[in-house]
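Visitor: the following comprises the amino acid sequence and a computationally predicted model.
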Amino acid sequence: MHPAWRGLALTVIAVLSALATWTATPPGSAWGAGAPEDEIRTGYSRDFQSVDPAHIPGSPDYQAAMNIYSGLVRYKKDSTEVEPDLAERWTVSADGKTYTFYLRRNVIWHAGYGRFTAHDVKYTLERIKDPATRSRYARPLEILDRIDVVNDYTVRLVLKQPYSALLGAVLAFRPGFIVKKEAVEKLGKDFPLNPTGTGPFQFVSYRPRQEMIWVANERYYFGAPQIKRVRWRIIPDEMATALALQRDEINYMIVRKPEVYRLLKGVPSVRMTATPSAGWETIFINTRRKPFDDVRVRRAVAHAINKDQLAFSVAQGMATVGTGSVIPPGVFGHTGDIPRYEHSVERARRLLQEAGYGRGLTATLIFRQEGASPDVATAMQAMLAEIGITLKLELLESGAYFARRNTGNYDMLINNISRAEPDQFLTEIFHSANIPPGNNEAFYGGADSLIDAQRVEVTPERRRQLIVEAQRKIAQDVPAIVLWNDFNVVAYQRYVRGQVANISHWMTRFEFMHFAR
């Protein structure tokens, strides 16, 4: 069956299944019934695990943290550039090793914890660095030599060496959200799901596998949000979430699945915004496993994949074809001047023949039931069969997927990653220091020297050149194949206004939204 027809069939099946699930809800329990008029109601397929900045795993925890916490700096709402947040301004020494931040004096902690000061910054960053915390973000902070509290409203970060990505990759990202020592110690093991910050929304309650509720911070230093309450419900099925949106039981949702995108495009009461994002759908190839330790085999796979067809028949309007650059459009250092592996079955077969696999081979692809991954896997299986590669597909739930990933027991896997700073893509995903349990799922190290060089380069243009060189080296070695660059798609009721889209789906910032009924 052609992927487009298969997608239509899956949409029909998904709608029927979601209807069965949703209509099983007891009468009178409609989630939107009696909701305040200034309440955002949203749903997401995954439950919260930890909103503690030291341990944020991904979505939806990051979305919650972005709305509840603040950092010294933050991403601008329309780009991956940074702007002041808790810090009003900062200076950087000539050698690029000392950052001095001058803090706002009017910031109040949620839940009665008093005023924010430089001591909170020092505690937060040292807590993440502390091995006892076991933070997944400890390594990026190893660059810190010391943190000096100059006074209550001035803090100085002294680095061991220059790090050009400190603001965008660390301080504006997950480990940069500032926490209160007294809250961490008082709440103890309950702190991860009882976040206490200084951001635009204040945590109210959390019910496992059901919902989390926040209310507007009326003392927020940028001004109280117009949205006064956010209810974030856990709805495992995205199609069920879409049906709830049609009924106005929720009024905002992130769209990840093409079949949901197709369904909602035809709903008059719903608007959708598709924004080119700093993320991509990618095949990672395990470069440590035979026969994929041979670059000719990896290049054969790259030539066998028809990315144009995948973007058209699988992503279906939610992406643009990958260019070969591992830095997405809109992120510093992206370039279109990267050699591409054009679709060519003949060339792919010839490369396999040269590598000694002219009679074919068998490989395993692991993936999750998330977004377009299942359809990508099925399409890849057919494409690789054309060049003699028998691809075994293994669909795993998230826990099993990450456990398997961490052992390296796979030939290929599908993942979707979104970041805002080029070093996050290069160091986190392609540097040998970050092989699993880190995010270097290709077990690759061929561009380490170039990646290290761009990290310490303080001249923007020279750093850009190093980033481009690193991308060319990665393209030459093919540890990963970028299938497409995502659009961030959000759907919402027509009365929702304001900042409803961003360069990444995890940049869901309700402080910019309001209603126009």
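Guide: In hand now; what should we look at?

Visitor: hey, let's count contacts and neighbours off CA atoms from now on
Guide: Noted.

Visitor: which residues of this protein fall in helices?
Guide: Applying DSSP state H to the chain gives helices spanning 3-22, 61-68, 118-129, 181-187, 238-246, 258-265, 295-304, 307-310, 345-354, 373-385, 398-407, 422-430, 448-456, 460-477.

Visitor: buried stuff in the last one?
Guide: Right, the one you point to is helix 460-477. Neighbour-count burial for helix 460-477 flags 463-464, 466-477 (criterion: 16 or more other CA atoms under 10 Å).

Visitor: just how off-centre is it within its chain?
Guide: Taking the mean of its C-alpha atoms, helix 460-477 sits 22 Å from the chain's own mean (CA atoms, centre = their mean, to the nearest Å).

Visitor: again with the fifth one
Guide: How far helix 238-246 lies from its chain's middle: 22 Å, per CA atoms, centre = their mean.

Visitor: swap in the shortest one?
Guide: Going by CA atoms, centre = their mean, the spacing between the C-alpha centre of helix 307-310 and its chain's C-alpha centre is 23 Å.

Visitor: pull the residues that contact that helix.
Guide: For helix 307-310, contacts defined as CA atoms under 8 Å, 6 or more residues apart in numbering pick out 321-322, 343, 376, 379, 483-484.

Visitor: circling back to that earlier point, and the helices of the chain as a markdown table, adding distance to residue 413?
Guide: Below are those laid out as a markdown table (distance: least, CA to CA, whole Å):
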| stretch | distance to residue 413 |
| --- | --- |
| helix 3-22 | 20 |
| helix 61-68 | 23 |
| helix 118-129 | 30 |
| helix 181-187 | 37 |
| helix 238-246 | 23 |
| helix 258-265 | 20 |
| helix 295-304 | 13 |
| helix 307-310 | 16 |
| helix 345-354 | 20 |
| helix 373-385 | 9 |
| helix 398-407 | 8 |
| helix 422-430 | 14 |
| helix 448-456 | 22 |
| helix 460-477 | 17 |
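
Visitor: between these, which gets nearest to residue 277?
Guide: Among the helices of the chain, helix 422-430 comes nearest to residue 277, with 13.6 Å by CA to CA.

Visitor: what is that closest one packed up against?
Guide: helix 448-456 (3 or more CA pairs under 8 Å, 6 or more residues apart in numbering; DSSP states H and E).

Visitor: second one coming, line it up with the first:
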Amino acid sequence: MTITRREFMVRSGLVAAALGTGTSLSTGTSYAAADTITLAVAARSPGGINPQQTGLTGGDNWAINQVFNTLVEAPDGRWASKPEDFQPSLAVSWESSADAKTWTYKLRKGVAFHKGYGEMTSDDVVFTFNRQLDPKTVTANKVFYTNIASVEALDPLTVRFTLKRPDPLFNGSAVATLSASIVSRKAFEEKGDKFNMDGIGTGPYQVDSITASGGTKLKAFPEHFAGPPATPNLLITYIADTTARTLAFASGQVDMIEGVRAPGWLNTMKQRSAKTIFDATAPGSLNTLHVNLTRPPLNDLRVRQALRYAIDNAQIANAFNGIATPMVGVIAPQFAGSVKMEDLPPELQYKPDPEKAKALLAEAGHPQGVTIPCYVSQREDYASIMLMIQEQLRACNINLDLKIIDHATFHSDNHLDKNSLALWSSSYPPIGTSILASQLASDAEVKADGTGQGNYSHYGVAIPGIDALLDKAQDEPDFNKRTALIQEAEKQVLKDLPLFGIITLSYVIARNPRLDIGYKVEAGPAYWSLSKAKLTA
């Protein structure tokens, strides 16, 4: 479905109008069932619950995180930024060789898979990771696992990973990622494609049903190794429409909603109810703009430079009322490896300059400007950012022929290499090599047949990229030296401009005060565990 810019603005305005009618956001009386936590996410329908499936949405990630476990995990509500920050999960202990190239994990004994699929063993771990390592198997985030040379079962409860290069943060770069969640080999081979909608994991919740109309229904798994979750049932509903989702929260029909990361929403919600709790991650999602280097005139560096001079990151960030930060490079400014504006030469700072943008276009042979066709998701954070970019570019004679389309279609079409300017929003752990590799490594190049990954610019293929610098950084065991190499790669990206860092944007969940999730959310990915969550009234 495609909607116009005017339609998007009208729909966004309906939220403020609805909130301005006196609706109470904290005293709704039609609460969901006392034994069920209900979360409404900003998507039209579930895409699947297979953690290795491509094209999943953020709403799917919420469900996957409850149904599956990884070998190790970060503390609740935080990133694990140092090796000592990681905590046991399916593995009870692990050790690394002195050169950080061999990692051995001792698995927890007696961990049960859902629905009678038996006990988890090292065979399931090897199966899970070998799917990621098999170049013929299409899996999500494959680039995260390219440093793994082999994974082998030493015995039923011991697994050894051998890496191609040293990685002192292997737990963060690969083992604790969502797409490394351990699946049941028996269930996967038995179910085939049906696993995508009836995944078998080891998590605190198991799949009850998944339908387009009923959402994702999860029920407690009483045999979970850490004990059953605090609340028996979890329902994830898919409400793409902002007004409908907000009013469902206001009436008490849902306990949590994915916040509207659009200018004005958060302030309006706070004004209407001081009791509503807002859980927010920092830095949240990294919002980057991929420039397709195979599409003229974007293959001309001068045109890309004109685009960059036309975009005012700070202005876009300011519109989000304190939950956004302008980016300089690709890596969030809060993470090691990011570059600071003051440390860059003037030609790489790209301070907003409309006249310079126009001059670069004229130099590239476009004195009357250019028109670039592209599309963006109708989800408010994507659409509002891209509409602001559209206005900024228009002032510099760059016209975006912008279509606003359904969120799921947006992701699937991007995966088929249909976009010229692809706005990408995702949360990442604080590991610079992973951020750069997933979006800019040649191995992650998008493919028109859907078998590629998240490098929507074709950087490293259409033009020389940063593969050599990434290899060098991944070969460096010293953290500080590795960080310096990552910063060097950041500077090269600023020279070539295959991708622009726009803003980081906190992921926000509005929560009814009757729901206690059991910990404080400070950082981390755009989903978190609800195993400790309970309804208090």
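Guide: Thanks, I have it. This is a predicted model, so every value here is computed, not measured.

Visitor: give me the TM-score for this pair.
Guide: Once superposed, chain against chain, the TM-score is 0.87 (TM-score structural alignment, normalised by the length of the first structure); 500 aligned residues with a CA RMSD of 3.0 Å.

Visitor: between the buried residues of helix 460-477 of the first structure, which is closest to residue 488 of the first structure?
Guide: Using CA to CA, residue 471 comes nearest to residue 488 of the first structure of the buried residues of helix 460-477 of the first structure, at 23.5 Å.

Visitor: show me the strands in the stretch 51-200 of the second structure, by range?
Guide: Along the stretch 51-200 of the second structure, the segments classed as strands by DSSP state E, counting those that start in this stretch run 72-73, 87-88, 91-96, 102-107, 148-155, 158-163.

Visitor: if I pick the most far-flung residue of the second structure relative to its centre, what's in contact with it?
Guide: Distance from the C-alpha centroid of the second structure, by CA atoms, centre = their mean, peaks at residue 367 (38.3 Å). Residues in contact with residue 367 of the second structure, defined by CA under 8 Å, 6+ apart, are 358-359, 361.

Visitor: which among these gets closest to residue 165 of the second structure?
Guide: Closest to residue 165 of the second structure out of those is residue 361 (42.8 Å), distances taken as CA to CA.

Visitor: quickly note the distance from the closest one to residue 155 of the second structure.
Guide: Applying CA to CA, to the nearest Å, the value for residue 361 of the second structure to residue 155 of the second structure is 63 Å.

Visitor: on that earlier part again, so which of the contacts of residue 367 of the second structure wins on neighbours?
Guide: residue 361 (26 neighbours; other CA atoms under 10 Å).

Visitor: against residue 297 of the first structure, how distant is the aligned partner of that residue in the first structure?
Guide: Under the alignment (TM-score structural alignment), residue 361 of the second structure pairs with residue 352 in the first structure. Distance check for residue 352 of the first structure against residue 297 of the first structure: by CA to CA, it reads 6 Å.

Visitor: contacting residues for residue 393 of the second structure?
Guide: By CA under 8 Å, 6+ apart, the contact list for residue 393 of the second structure reads 307, 310-311, 399-400.

Visitor: which one among those gets closest to residue 117 of the second structure?
Guide: The closest of the contacts of residue 393 of the second structure, once distances to residue 117 of the second structure are taken by CA to CA, is residue 400, at 51.6 Å.

Visitor: circling back to that earlier point, counting neighbours, which of the contacts of residue 393 of the second structure comes out on top?
Guide: The contacts of residue 393 of the second structure, ranked by neighbours (other CA under 10 Å): first place residue 310, 28 neighbours.

Visitor: what's the counterpart of that one in the first structure?
Guide: Match for residue 310 of the second structure (TM-score structural alignment): residue 304.

Visitor: so what's that match up against?
Guide: 343-345, 348, 383-384, 386-387.

Visitor: any chance of those in CSV, plus distance to residue 42 of the first structure?
Guide: Output for the contacts of residue 304 of the first structure, formatted as CSV (distance: CA to CA, whole Å):
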residue, distance to residue 42 of the first structure
343, 40
344, 44
345, 44
348, 45
383, 38
384, 39
386, 43
387, 44
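
Visitor: now, among these, which is nearest to residue 504 of the first structure?
Guide: residue 343 (28.6 Å).

Visitor: so what corresponds to the closest one in the second structure?
Guide: So, by TM-score structural alignment, residue 343 of the first structure is matched to residue 352.

Visitor: likewise residue 155 of the first structure?
Guide: Alignment note: residue 155 of the first structure maps to residue 159 in the second structure; criterion TM-score structural alignment.

Visitor: what's the neighbour count on the closest residue to that match other than its chain neighbours?
Guide: Computed as CA to CA, 6 or more residues apart in numbering, the closest residue to residue 159 of the second structure that is not its neighbour in sequence is residue 153, at 4.6 Å. By the other CA under 10 Å criterion, the neighbourhood of residue 153 of the second structure contains 18 residues.

Visitor: dump the residue contacts of residue 153 of the second structure.
Guide: 122-123, 126, 159-160.

Visitor: which two among the residues you listed are spaced furthest apart?
Guide: 123 and 160, at 11.6 Å, using CA to CA across the contacts of residue 153 of the second structure.

Visitor: just the buried members of the contacts of residue 153 of the second structure?
Guide: 122-123, 126, 159-160.

Visitor: quick revisit: got JSON lines for the buried residues of helix 460-477 of the first structure, with distance to residue 55 of the first structure too?
Guide: Shown next, in JSON lines, are the buried residues of helix 460-477 of the first structure (distance: CA to CA, whole Å):
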{"residue": "463", "distance to residue 55 of the first structure": "30"}
{"residue": "464", "distance to residue 55 of the first structure": "31"}
{"residue": "466", "distance to residue 55 of the first structure": "31"}
{"residue": "467", "distance to residue 55 of the first structure": "28"}
{"residue": "468", "distance to residue 55 of the first structure": "31"}
{"residue": "469", "distance to residue 55 of the first structure": "32"}
{"residue": "470", "distance to residue 55 of the first structure": "29"}
{"residue": "471", "distance to residue 55 of the first structure": "29"}
{"residue": "472", "distance to residue 55 of the first structure": "33"}
{"residue": "473", "distance to residue 55 of the first structure": "32"}
{"residue": "474", "distance to residue 55 of the first structure": "29"}
{"residue": "475", "distance to residue 55 of the first structure": "32"}
{"residue": "476", "distance to residue 55 of the first structure": "34"}
{"residue": "477", "distance to residue 55 of the first structure": "32"}
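
Visitor: quick check: closest non-adjacent residue to the aligned partner of residue 324 of the second structure in the first structure.
Guide: Aligned counterpart of residue 324 of the second structure in the first structure: residue 319 (TM-score structural alignment). Distances taken as CA to CA, 6+ apart put residue 486 closest to residue 319 of the first structure, at 4.4 Å, once the chain neighbours are dropped.
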